[in-house]
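S.K.: curious how this folds, go ahead:
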Amino acid sequence: MGHIQKAPKGEIAIENNKGRIRLRWRYNGKRYPLSLPYAYSPENMHYATIKVAEIELDMMKGCFDTSLEKYKPQKPKPVALLPEKKTLPPNPVVTSLHELSDKFKDWTKNIRNINIDHSVDYYGLYRVLVRWVNIPLGEIAGTMNVENWSVSTYNRRLNMLSAFLSWLKDSGIITSNPLLHVSSRRTKGQDKQQKKNERRIPLQEREIFDFLEAMRLDTYCHKCSPVKHSFYYTFLKFIFLTGVRNAEAVGLRVRHINFDLNTVEISEAFARTNKGTHHAARISKDTKAGNVRYLPMTDELKELLLKQVHSKNPDDFVFPSPKGLSIDDRMLQRRVIKPVLVQLKFGNRDLYVARHCFGTRAVQQGMALTDVAYLMGHTTIKTAINNYVDVSRPAVALPKTALKSSDNLKKVANGDV
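M.R.: As a prediction, the model looks like this:
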């Protein structure tokens, strides 16, 4: 159901009430609701606007019917003499998957209240529907199975498509949801945890040091390069030290740094959109989990940030690009990070590996999982467990216990141990 917005006094709001159109308004200090027997869809909006115009006209004339009987849709009178006709259900309006693309955009905007141009997931699925030309609606499950998608991508798109098709069914556009009983996928193999992304396998401590030193000293930077690698040294070191997400580091502003409290506020991100990763394509938004966290500032981090925010305004980026805009992390990955890692023979890793290095390092050093989850902006410790706790390594010992003999059992019972 879409979000309900309160209409200004005297105006009538058109709402989605469990998939059906409902009108709500105030008149002379009293609230009035009126349900219409039409599915909440773009195709049926004209019924609602006609009814709104009728009610508003009566309110202006002063002949508003407070019982609402005048405005209720008239039910057709049954004809007793004519035999009841049995009609077959109408054929669905939509028969091929690519015909759903425009309706998917309407559903995303009007029902999910999401700007499809700012959502990688929804825009990606929209492009998939456009690509599925002349594929019958009934073959959608089989079509999804032959796509080369990861388990997480398959499950995410299955959930979105199933919700979308259920809305189409309720709107009368299709007769059934062919994905209603399709189950999510599970990973196969020795363990059922998510498959690790090789580009995000954590670097060792020495490898992190060597990488950052190569950046600081411009070891592999071309002598004719207009922007030296060392320009990005503080940005990269900040991410390795804090484990923040790329967009959170890109969008960090001077006002988020508090040297009196020695904290770094992570409350927003300057996120990429489907239009690209350059400054003009990005938008300011909440963090991925929608939470705010405060990172304690170490001496090393404080020294780094003091130099970075010197003589800047509160709304300035802490880590601007060479042109004073936001850093394009995708171009940074392609033109700087990847070539340096290849030269160091560390493999093809992406910038997000810094976050995985932080989480793994925190767990290995014995930090409580609740603290790890907070510092990394997770809503639960489950994400930290799935990504940073390695249970494949053989245990070297059993946990210690005082129960070594029957005598010790008696001491435990007596409270002596």
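S.K.: alpha carbons only for contacts and neighbour counts from here, please
M.R.: Will do.
S.K.: from residue 410, how far out is residue 173?
M.R.: Note on residue 173: its distance to residue 410, by Cα to Cα, to the nearest Å, is 74 Å.
S.K.: swap that for residue 289, please
M.R.: Distance, residue 289 to residue 410, by Cα to Cα: 51 Å.
S.K.: who has more neighbours, residue 173 and residue 410?
M.R.: Between residue 173 and residue 410, residue 173 has the larger neighbour count (other Cα atoms under 10 Å), namely 20 against 13.
S.K.: and the spatially most central residue of the chain, which helix or strand is it part of?
M.R.: Geometric centre of the chain, nearest residue: residue 288, 6.1 Å, by Cα atoms, centre = their mean. Following DSSP states H and E, there is no helix or strand that holds residue 288.
S.K.: report the buried residues of whichever helix or strand residue 45 is part of.
M.R.: Using DSSP H and E, the element containing residue 45 is helix 45-61. Along helix 45-61, these residues count as buried under the neighbour rule (16 or more other Cα atoms under 10 Å): 48, 51-52, 55-56.
S.K.: residue 267: neighbour count?
M.R.: 19.
S.K.: once you drop chain neighbours, what's closest to it?
M.R.: In space, and not counting its chain neighbours, residue 267 is closest to residue 292: 4.6 Å by Cα to Cα, 6 or more residues apart in numbering.
S.K.: how about this one, so we can line them up?
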Amino acid sequence: MATDNRGRKLPKGIRQRSKDGFEGRFTYQHKTYTVHGETVTKTQKAMTELKYKLEHGIYADKKKITLNDWFTTWMEEYKKNQVKTGTYTNYQNYYNFAIKERMGSNLISDIRGEHIQKLYNDLVDNEYTLSSIKLVKAILNGCLKQAMRNGLIERNPVPLATLPRQKEKKERQAMTKEQQTLFMEYAKDSYLYNLFAVMLRTGMRIGEITGLKYTDIDKRKNVIHIQRTLLYINNEGYMECDPKTKTSNRDIPLTAALCELLENQRKFWGFKVERIDRYLFCTEKGEPLGRQRVQYEIDRITKQITAAGHDFPRITAHVFRHTFATRAIEAGMQPQVLKTILGHSSLTMTMDLYSHVLPDTKADEMEKIANVF
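M.R.: As a prediction, this is how the structure comes out:
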């Protein structure tokens, strides 16, 4: 039986290392496993835990764990019940598109800072935005930080890499008043006319308006309650999620024009939308309306416009939100009020919109004070 440096007997399978700590060794299914600990008690505990994992088939040799393997474990065991469904899906999508093919087959024990740096540089070359690369960094950092806590790697390599320099932001796209009028004129025959008109008058996000139910229209308080967002999850279908942020859960005041549009939509398909599970904006069969279907209809309308000889840019559903914000700023809506209607999490986001719109009106504003001097 082995003894420690003081000559005391040690438990079976444990010996004292020459410099520090203890080593525990045992055999399972003809293979030898070794663990280490600062004390005898910690070494025994490590041996017990490892034996349990081996007996229950949940042990993974850290020398053979790939990033793909560990990411799957991290998502299932550490993130699934901690983050919103939308966030979970977003992590999955970013990993699959930005990380998996580039370094997913690497062993996590082999990943170094230069591998992370190469990933960032490759994403820049493929025109990923800085905000997207920051999300990639957050995913990798959380994933590998947990691997380090679990003793699978000695060091988290993510902090060793440097994010790329911020490129000049693309100008926010919003329709001009002329473009807005032109689009709605050509959209008159569209089954999504009411949806486009409501988006222009509220600035709702696409997931918010497709998740809107007739029960969210509160005529007594004269507001629209934004309480959910509709999200499509691959292989699972449509799911209702909480709004994007805490401030996204909000009330938007009802105007007479909005009431008319929403009432028209309630009658549009000829079925009752008061059912608790029925979305106000839906397909002809009463099924959820997907983002791709909305985008297809936007593209169909813009093609008609350009075919008629008009110069018109390709737009997305998000452009309607920016267009609402632009019209609101032009009309003199105060930043704090616009912030609450849009559901921004900070006033900085709203003021960023102002910085985009105000340069176009500053000449007019200067004229207002020209006679003061």
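S.K.: what's the TM-score here?
M.R.: Here the superposed chains carry a TM-score of 0.71, computed using TM-score structural alignment, normalised by the length of the second structure; 302 aligned residues with a Cα RMSD of 3.3 Å.
S.K.: coming back round to it: what do we get in the second structure for the residue nearest to the centre of the first structure?
M.R.: Under the alignment (TM-score structural alignment), residue 288 of the first structure maps onto residue 244 of the second structure.
S.K.: show me what contacts that match?
M.R.: Applying Cα atoms under 8 Å, 6 or more residues apart in numbering, we find residue 244 of the second structure in contact with residue 229.
S.K.: ditto for the one 5 residues further on
M.R.: With contact taken as Cα under 8 Å, 6+ apart, residue 249 of the second structure is in contact with 225-228, 242-243, 343.
S.K.: got a markdown table for the residues you listed, with distance to residue 266 of the second structure too?
M.R.: Converted to a markdown table, the contacts of residue 249 of the second structure look like this (distance: Cα to Cα, whole Å):
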| residue | distance to residue 266 of the second structure |
| --- | --- |
| 225 | 16 |
| 226 | 17 |
| 227 | 19 |
| 228 | 19 |
| 242 | 24 |
| 243 | 23 |
| 343 | 25 |
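S.K.: name the nearest of those relative to residue 373 of the second structure.
M.R.: Among the contacts of residue 249 of the second structure, residue 343 lies closest to residue 373 of the second structure (Cα to Cα), at 40.0 Å.
S.K.: any idea what the closest one aligns with in the first structure?
M.R.: Using TM-score structural alignment, residue 343 of the second structure lines up with residue 377 in the first structure.
S.K.: and its match, what is it in contact with?
M.R.: Residue 377 of the first structure sits in contact with 289, 291-293, where contact means Cα under 8 Å, 6+ apart.
S.K.: ok, now residue 234 of the first structure?
M.R.: Residue 234 of the first structure neighbours (Cα under 8 Å, 6+ apart): 304, 308, 319.
S.K.: trace it over to the second structure, please.
M.R.: Under TM-score structural alignment, residue 234 of the first structure pairs with residue 194 in the second structure.
S.K.: next: residue 257 of the first structure.
M.R.: So residue 257 of the first structure corresponds to residue 217, using TM-score structural alignment.
S.K.: so how far is residue 246 of the second structure from its match?
M.R.: From residue 217 of the second structure over to residue 246 of the second structure (counting by Cα to Cα), the distance is 20 Å.
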